[in-house]
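> Sequence first, then the predicted structure:
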Amino acid sequence: MFTKLRNNISQMQMIALGFFCIILIGTLLLMTPLASRAGTWTDFLTALFTSTSATCVTGLVVTNTYLHWSLFGQIIIITLIQIGGLGFITFGFGFSMFLRKKITLRQRGLLKESVNVVNTGGIVRLARLILQGTLLFEGIGALILTLCFLRDMPFSQALYYGIFHSISAFCNAGFDLMGAFGMSSFIGYNTNWIVCITLMALIFIGGIGFFVWGDLKEHKLHIRKYALHTKIVLITSLILIIGPSILFLILERHALFADMNTPQAILNALFCAVTPRTAGFNTTDIASLSQSSQLLTIILMFIGGCPGSTAGGAKVTTITVLILYLRSMLTRTDGVNIFKRRLEDEAVSKAAAVFTTHMLLAVAATFLISMQQDLDLTVIVFDVVSAVSTVGMSTGITPHLVPGAKVILILLMYLGRVGSLSFAMSFTDKKRLAHVRQPKEHISIG
């Protein structure tokens, strides 16, 4: 029966079903008394929300991660984050590689779909790099964070916190255990350069995409040899760090950053620019940000990280392609060109579809939640975009949402991780080839 099912569903459907099963298993484990600090059963919706948020590497929570969940529950959460961040297909490949099993063509196709690369050529080598790189970067991050945490806690706790937050940062999840010290995320470390830079580095490395890893490893500093995708990702990511950092510094220098000296203000402005894409940590009180800063954060969350990474969002390549297309329309240029290359028309069409789908989900969810609860529209939009882009940042309303609103956020987190457009297209995999094409007729646009 399982063989027949496997042969009848597409690769995207297999990935969507796999994530659903992992979320369900995580939910059942988190419901048990072993998973709660009080030793009592956790209600289904709370466990489902937490499991979805962890598996979809979001970071939105309805309960304090440290205060509610026991050590067993926290280990379940960080395991779900690691599996969700890299994708269960990648973990399956690692297990097969450990057992020295042959990787079949179907498994290569699933792996290609999971890490979002163009073709299967070199996919096994890339998957091996993903596993090795993850272990290396998370290990280095855990070591640095452990040494920093030693100043505030015993060695065993510092080591555990170092590992937990290194995985959470690298996978762009945003779950934290700082509730043990009465902190909201890393607000207590907003003047610690080593902690903040380590977290930002892990977020950036995990969010640039695994294909970019392979390209950088192969060509080192020979920039001209980089693939067009790599060039777009690196330059756009740099712009989205520097530009918003300057804006946050201008907007909050005499407001939220007023009590900080200039270097500390720069550090926190930089963190404010990096973490919305799409980690969910914060070193400042999100609810205290000015309206303009909250809008800027929403925009950054919507854009998100890069394709084939641990990050979510509409993706930087999507936004870049649409901006380039707009430029070509305004300048009446033939084709969409960048770095002496012309993008294929399908890339533009897919970018428009991804952007539209992402936007429609956010608008529809905002409308449905606003129908159920009388909340400020800005905070609803903030949490909705945070959910669909799998960010995890919140102004603090998530625990106070009604059950219906929480279910909406759960669906958004799931679709945001699987890929809303890919999920929709998985049910229409077979193209309908019409024998007769309909006649054209022009309509007015704009």
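Received the coordinates, thanks.

> contacts and neighbour counts: CA atoms only from here.
Fine.

> Could you tell me which residues make contact with the closest residue to Phe427 other than its chain neighbours?
In space, Phe427 comes closest to Gln13 once its chain neighbours are excluded; the distance is 7.7 Å by Cα to Cα, 6 or more residues apart in numbering. For Gln13, the contacting residues are 423, 426-427, by Cα atoms under 8 Å, 6 or more residues apart in numbering.

> Drop anything exposed from the residues you listed.
Buried residues within these, counting neighbours by 16 or more other Cα atoms under 10 Å: 423, 426.

> Break down the stretch 201-350 of the chain into its helices, ranges please.
Applying DSSP state H, counting those that start in this stretch to the stretch 201-350 of the chain gives helices spanning 210-219, 228-252, 262-274, 291-303, 316-330, 345-372.

> Okay, buried residues for the helix or strand that the longest one is followed by please.
The one in question is helix 345-372. Helices and strands here follow DSSP states H and E; after helix 345-372, the next one along the chain is helix 377-388. For helix 377-388, a neighbour-count test (16+ other Cα under 10 Å) marks 379-388 as buried.

> tell me which strands and helices helix 377-388 is in contact with?
Helix 377-388 sits against helix 291-303, helix 345-372, helix 403-418, with contacts defined as 3 or more Cα pairs under 8 Å, 6 or more residues apart in numbering; DSSP states H and E.

> Could you check the angle it makes with helix 291-303?
Following axes from the mean of the first three to the mean of the last three Cα atoms, to 10 degrees, one obtains 20 degrees for the angle between helix 377-388 and helix 291-303.

> Which residues does helix 377-388 contact?
With Cα under 8 Å, 6+ apart as the criterion, helix 377-388 contacts 58, 60, 294, 298, 301-302, 313, 358, 361-362, 365-366, 369-370, 392-395, 397-398, 409-410, 412-416.

> mind running it again at 7 Å?
58, 298, 301-302, 362, 365-366, 392-395, 409, 412-413, 415-416 (Cα atoms under 7 Å, 6 or more residues apart in numbering).

> try this one side by side with the last:
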Amino acid sequence: MKKKDLRNQMTPPKFLAIGFASITLVGTILLKLPIATADGTSTPLIDALFTAVSAISVTGLTVVDTGTHWSVFGQIVMLMLVQLGGLGFMTSATWIALMFNRRISLRERIILQEAMGQYQIQGIVDLIRRVLVYTLIIEGIGALLLTFRFSAIMPLSDAAYFGTFQSISIFNNAGFDLFGQIHGPFSGFATYVEDPYVNIIIAVLIFLGGIGFIVIFDLIEYPKTKKISLHSKVVLTVTSLLIVIGAVMIFLLEHSNPKTLGPLSYPVKIMASIFQSITPRSGGVSTLDIASLEQSSQFFMILLMFIGAAPGSTGGGIKVTTFAVLIGAVVTMIQGKRDVVLYRNRISQSLVYRSITLTILSLLLLVGASMFLSVTESGEFLRILFEAVSAFGTAGLSMGLTTELSPIGKITIALLMFLGRLGPLTLAYALSRKSNKELYRHPEGRITIG
């Protein structure tokens, strides 16, 4: 009886939260093993935990250099965590079950519906099949293209390993890189700032990983159906606008900065501005030194990281659809209208409430975490805020604070990464009791606003 009651209390959000926590624990244990490091010594527990959380949440923040600290075993463990975190462990478990011709139960379908952010359960298993197929195709093409480029500077076997690692890491919006082995620890992609081949491939991988599988499916089916869903329209519109506005802002703010765009030619400045506008959407890689950007550019990137990517994608943040609904609500109020309308479709009131709740919970979480970190860590507040938002938005960009974090700071950032991947609203649902439908309504009251 108790087991049955426990099963009934295990709602999809609770199951997802416990699942992610369990995988993080396993990843921490594996990364703690001496075989996981390049020099054969055991990594401190707090660093192993931080890395595991960063990988499963597909963030990319690191306290140790990925290319030089971890052995091949450790890097493969990280890559597996990234893939599980990007796809979602329920998606991966379903794929394994389908391989063995196991039937997917109704309860498992409901959990998958929650994990994929779908509104209906119908066709969810077919969606999972397509997710896995397209993931393998996109990551495979990315790996081949990057292998071809890297083969010019290293043996083919090493180039294939680098290409595969980077393709999986970047498509899942994790941002881990191995270039510490070549260009020095924490060097990242800075040496490729003038390489259009690498820039385009990485930008496309980040973009595809950030728009979500639902949008990818819509785009693939569009030549046949000639239709595109409201969700895809909103995601593509807001994403495109943010990329264009972001690129223009970064170009204007940084074009004369001698530490970033200043020394570059104008075509490279434009390319670098576009890349830096795409990567805050959860990409985690940068071709410019983030710490050397102007403060105005850093704050603007904080806004982009907070908005994040699309629902059902490998990215974080409050999501572009949430941002679109909020802007729609503001416009509706200014115009004195009643309904939020996007592309001639009325948005339900419950969805508007959900968007407002998610945004406020996220802001409260970031305000509290930033204030706490300003006490435990040393440095400018903008630097601390940037790190906190990067962790919550699973963006993986850093102004250099990650490696300087105190133990309590590492735990705080790790919690932000975990909550950012899981979603504060999902966690709130996971921790709350099952709500009962109200049988009455209170009388309407009036208060003065503004």
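Cool, got the structure. All values reported here derive from a predicted model rather than from experimental measurement.

> Can you calculate the TM-score here?
A TM-score of 0.97 describes the superposed chains when it is computed by TM-score structural alignment, normalised by the length of the first structure; 445 aligned residues with a Cα RMSD of 1.4 Å.

> before we move on, back to that, between all of the contacts of helix 377-388 of the first structure, which two are separated the most?
For the contacts of helix 377-388 of the first structure, with distances taken as Cα to Cα, the pair at the greatest spread is Thr395 and Leu415 (21.8 Å).

> Between the two, which has more neighbouring residues?
When Thr395 of the first structure and Leu415 are compared for neighbours, Leu415 comes out ahead with 23 against 16, by other Cα atoms under 10 Å.

> mind checking what that one lines up with in the second structure?
Using TM-score structural alignment, the partner of Leu415 of the first structure in the second structure is Leu419.

> Likewise for Ile443 of the first structure?
Using TM-score structural alignment to pair residues, one finds that Ile443 of the first structure aligns to Ile447 in the second structure.

> Likewise for Val336 of the first structure?
With TM-score structural alignment as the matching criterion, the partner of Val336 of the first structure in the second structure is Val340.

> ok, now how distant is the aligned partner of Glu218 of the first structure in the second structure from Ser229 of the second structure?
In the second structure, the residue equivalent to Glu218 of the first structure is Glu221, according to TM-score structural alignment. The spacing between Glu221 of the second structure and Ser229 of the second structure, counted by Cα to Cα, to the nearest Å, is 11 Å.

> most remote residue from the second structure's center?
Relative to the C-alpha centroid of the second structure, counting by Cα atoms, centre = their mean, Pro443 is the outermost residue, at 42.4 Å.

> Considering the buried residues of helix 377-388 of the first structure, which is situated nearest to Thr32 of the first structure?
With Cα to Cα as the yardstick, the closest approach to Thr32 of the first structure among these comes from Ala387, at 25.5 Å.

> before we move on, back to that, what about the contacts of helix 377-388 of the first structure, which one has the most neighbours?
Neighbour counts for those peak at Thr58, which has 36 neighbours (criterion: other Cα under 10 Å).

> dump the residue contacts of that one.
Residues near Thr58 of the first structure by Cα under 7 Å, 6+ apart: 173-174, 387, 390-392, 413.

> Please identify which pair of those residues lies farthest apart.
Within the contacts of Thr58 of the first structure (distances taken as Cα to Cα), the two that end up farthest apart are Gly174 and Met413, at 13.4 Å.

> I'd guessed Ala36 of the second structure sits against Thr68; true?
No - with contacts counted by Cα atoms under 7 Å, Ala36 of the second structure stays clear of Thr68, the gap being 11.4 Å.

> Looking at those two, which has the bigger crowd around it?
When Ala36 of the second structure is set against Thr68 and neighbours are counted by other Cα under 10 Å, the residue ahead is Ala36, at 24 against 18.

> before we move on, back to that, show me the contacts for the match of Leu415 of the first structure.
For Leu419 of the second structure, the contact set (Cα under 7 Å, 6+ apart) comprises Phe392.

> What's the separation between it and Ile318 of the second structure?
If you measure Leu419 of the second structure against Ile318 of the second structure using Cα to Cα, the figure is 11 Å.

> same question, Ile138 of the second structure
Applying Cα to Cα, one obtains 25 Å for the distance of Ile138 of the second structure from Ile318 of the second structure.

> Looking at the two, which one has more neighbours?
Comparing Ile138 of the second structure with Ile318 by other Cα under 10 Å, the one with more neighbours is Ile318, at 28 against 16.

> Identify the residue of the first structure aligned to the more buried one.
Counting by TM-score structural alignment, Ile318 of the second structure corresponds to Ala314 in the first structure.

> and the closest residue to its match other than its chain neighbours, how many neighbours does it have?
Excluding its sequence neighbours, the residue lying closest to Ala314 of the first structure (Cα to Cα, 6+ apart) is Ile303, at 5.1 Å. By the other Cα under 10 Å criterion, the neighbourhood of Ile303 of the first structure contains 26 residues.

> thought Ile303 of the first structure was touching Thr317?
No - taking contacts as Cα under 7 Å, Ile303 of the first structure lies outside contact range of Thr317: 9.1 Å.
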